[in-house]
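Asks: sharing a sequence plus its predicted fold:
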Amino acid sequence: MRRSERKRERPDLGILSSRTLFGLQRELFARLSEQGHPRVRPRHGAVLAYLDEEGSRATDLAAQSGQHKQVIGTLVDELVELGYVERRPDPADRRAKLIVPTEKGRDHMARSDAVLAEMEAEHARAVGEQAYAEFKRVFTLVADRQAG
């Protein structure tokens, strides 16, 4: 059996994870585009998925998303240009800046949370509530273990 055939028939964790992530992103961003956010891309999730409504430091976003600080800086620049976030002085440290969502950014974050909740509910209905809950429990354990 060829490797590609084996991977299709018995995909490993990496393949399953990437298929899940890319499929989820395609659907999520298509739905968000229909709801008024057509210019946000999956790469922006490294900021928007981890951003606190009261603001977050770029170093914290980098640590949470697993991206380099320079990548986060580029993404923040793009999101500032698109009107989703702004940089403000951090009241706790005058040398630091906070990345703070704008009204447009908060709308995107709320819609994203709602769409993801809908998608999870759809998966739960498709495979069964109990099976989906067990899948999430085990997947969380695996993800936490992999993260170290």
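Replies: Great, that's in hand. Bear in mind the structure is a predicted one, so any value in this text is a computation, not a measurement. Numbering: from 1, shown residues only.
Asks: contacts, neighbours, all on C-alpha from now
Replies: Noted.
Asks: downstream neighbour of the longest helix belonging to the chain in the secondary structure list?
Replies: The helix spanning the most residues in the chain, taking DSSP state H as the definition, is helix 103-127. Of the helices and strands lying after helix 103-127 in sequence (DSSP states H and E), the nearest is helix 129-147.
Asks: contacting residues around that next one?
Replies: Under the contact criterion CA atoms under 8 Å, 6 or more residues apart in numbering, helix 129-147 has outside partners H123, A124.
Asks: now it: buried residues?
Replies: Within helix 129-147, the residues scored as buried using 16 or more other CA atoms under 10 Å are Y132.
Asks: what does stretch 12-30 give?
Replies: Q25, L28, F29.
Asks: I'd like to know which elements the longest strand seen in the chain is packed against.
Replies: Longest strand in the chain, counting residues (DSSP state E): strand 93-101. When contacts are defined as 3 or more CA pairs under 8 Å, 6 or more residues apart in numbering; DSSP states H and E, strand 93-101 packs onto helix 58-65, strand 85-90.
Asks: wait, which of those is closest to G105?
Replies: strand 85-90 (6.1 Å; CA to CA).
Asks: list the buried residues in the closest one.
Replies: V85, E86, R87.
Asks: contacts for that strand?
Replies: With contact meaning CA under 8 Å, 6+ apart, strand 85-90 is reached by V76, L79, V80, R95, A96, K97, L98, I99, V100, P101, T102, G105.
Asks: putting a second one here so we can go through both:
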Amino acid sequence: MRRGERKQTEPDLGVLTGRLLFAVQEELFDALARRGFADLRPLHGAVLAYLDEEGSRATDLARRSGQHKQVVGKALDELEALGYVTRRPDPDDRRAKVVVPTGRGLDQMRQSDAIMAGIEARHAERVGAEAFDAFKRLFRQVADDQRGWRG
């Protein structure tokens, strides 16, 4: 083996996770575009995937998604300009705002849920429902354990 070359091995957890994430995002956003949401991009998923129908604070969206507040703020600005969300005063804290999905935002959220359910059903059919459920349980455990790496 020459200097700088890597031995071919099985992909590690980071590579496999990235492959899965990008492939799911590509299919999801392609399907959304065909359903009338061509103005969305994966960055917006950092907000929309974690947004409660009744609204959420930006700080909660950042925490749930694992994204920096600045990234979530940029996505929120774009989503508000596109008509997917609006910001309202938080009734529990006058200094804070609550991000609430608009009708278009709610429609997109429901469409995304249906698309993701279809993707998962397809994989469950291919590998077997029991195996897919076990995979998701283990994957969730690994993801949760990894998020707590700093203790």
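Replies: All right, it came through fine. Here the structure is a predicted model, which means the values were calculated and not measured.
Asks: overlay them and tell me the TM-score.
Replies: After superposition, the two chains reach a TM-score (TM-score structural alignment, normalised by the length of structure 1) of 0.94; 145 aligned residues with a CA RMSD of 1.1 Å.
Asks: before we move on, back to that, turn the helices and strands packed on strand 93-101 of structure 1 into JSON lines, including distance to A46 of structure 1.
Replies: Shown next, in JSON lines, are these (distance: least, CA to CA, whole Å):
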{"stretch": "helix 58-65", "distance to A46 of structure 1": "5"}
{"stretch": "strand 85-90", "distance to A46 of structure 1": "13"}
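Asks: tabulate the buried residues of stretch 12-30 of structure 1 in CSV, adding columns for distance to G36 of structure 1 and secondary structure.
Replies: As requested, those are exported to CSV (distance: CA to CA, whole Å; DSSP: H, G, I helix; E, B strand; the rest coil):
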residue, distance to G36 of structure 1, secondary structure
Q25, 16, helix
L28, 13, helix
F29, 11, helix
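Asks: same list (those residues) but as CSV, adding distance to E129 of structure 1.
Replies: Listed next are the buried residues of stretch 12-30 of structure 1 as CSV, based on distance: CA to CA, whole Å:
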residue, distance to E129 of structure 1
Q25, 22
L28, 21
F29, 25
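Asks: between these, which is nearest D60 of structure 1?
Replies: Q25 (22.6 Å).
Asks: confirm for me that that closest one is in contact with P42.
Replies: Yes: between Q25 of structure 1 and P42 there is a contact under CA atoms under 8 Å: 6.2 Å.
Asks: ok, now how distant is Q25 of structure 2 from I115 of structure 2?
Replies: 11 Å (CA to CA, to the nearest Å).
Asks: now do L138 of structure 2
Replies: 22 Å.
Asks: one more: L82 of structure 2?
Replies: If you go by CA to CA, the gap between L82 of structure 2 and I115 of structure 2 works out to 21 Å.
Asks: again, but for F139 of structure 2
Replies: 20 Å.
Asks: ditto for L76 of structure 2
Replies: According to CA to CA, L76 of structure 2 and I115 of structure 2 sit 22 Å apart.
Asks: so who does H123 of structure 2 touch?
Replies: H123 of structure 2 makes contact with F132, according to CA under 8 Å, 6+ apart.
Asks: and if you look at R64 of structure 2?
Replies: Y50.
Asks: re earlier: now the buried residues of strand 85-90 of structure 1 as TSV including distance to L48 of structure 1?
Replies: Converted to TSV, the buried residues of strand 85-90 of structure 1 look like this (distance: CA to CA, whole Å):
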residue	distance to L48 of structure 1
V85	9
E86	12
R87	14
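Asks: for L32 of structure 2, which non-adjacent residue is closest in space?
Replies: A38 (6.6 Å; CA to CA, 6 or more residues apart in numbering).
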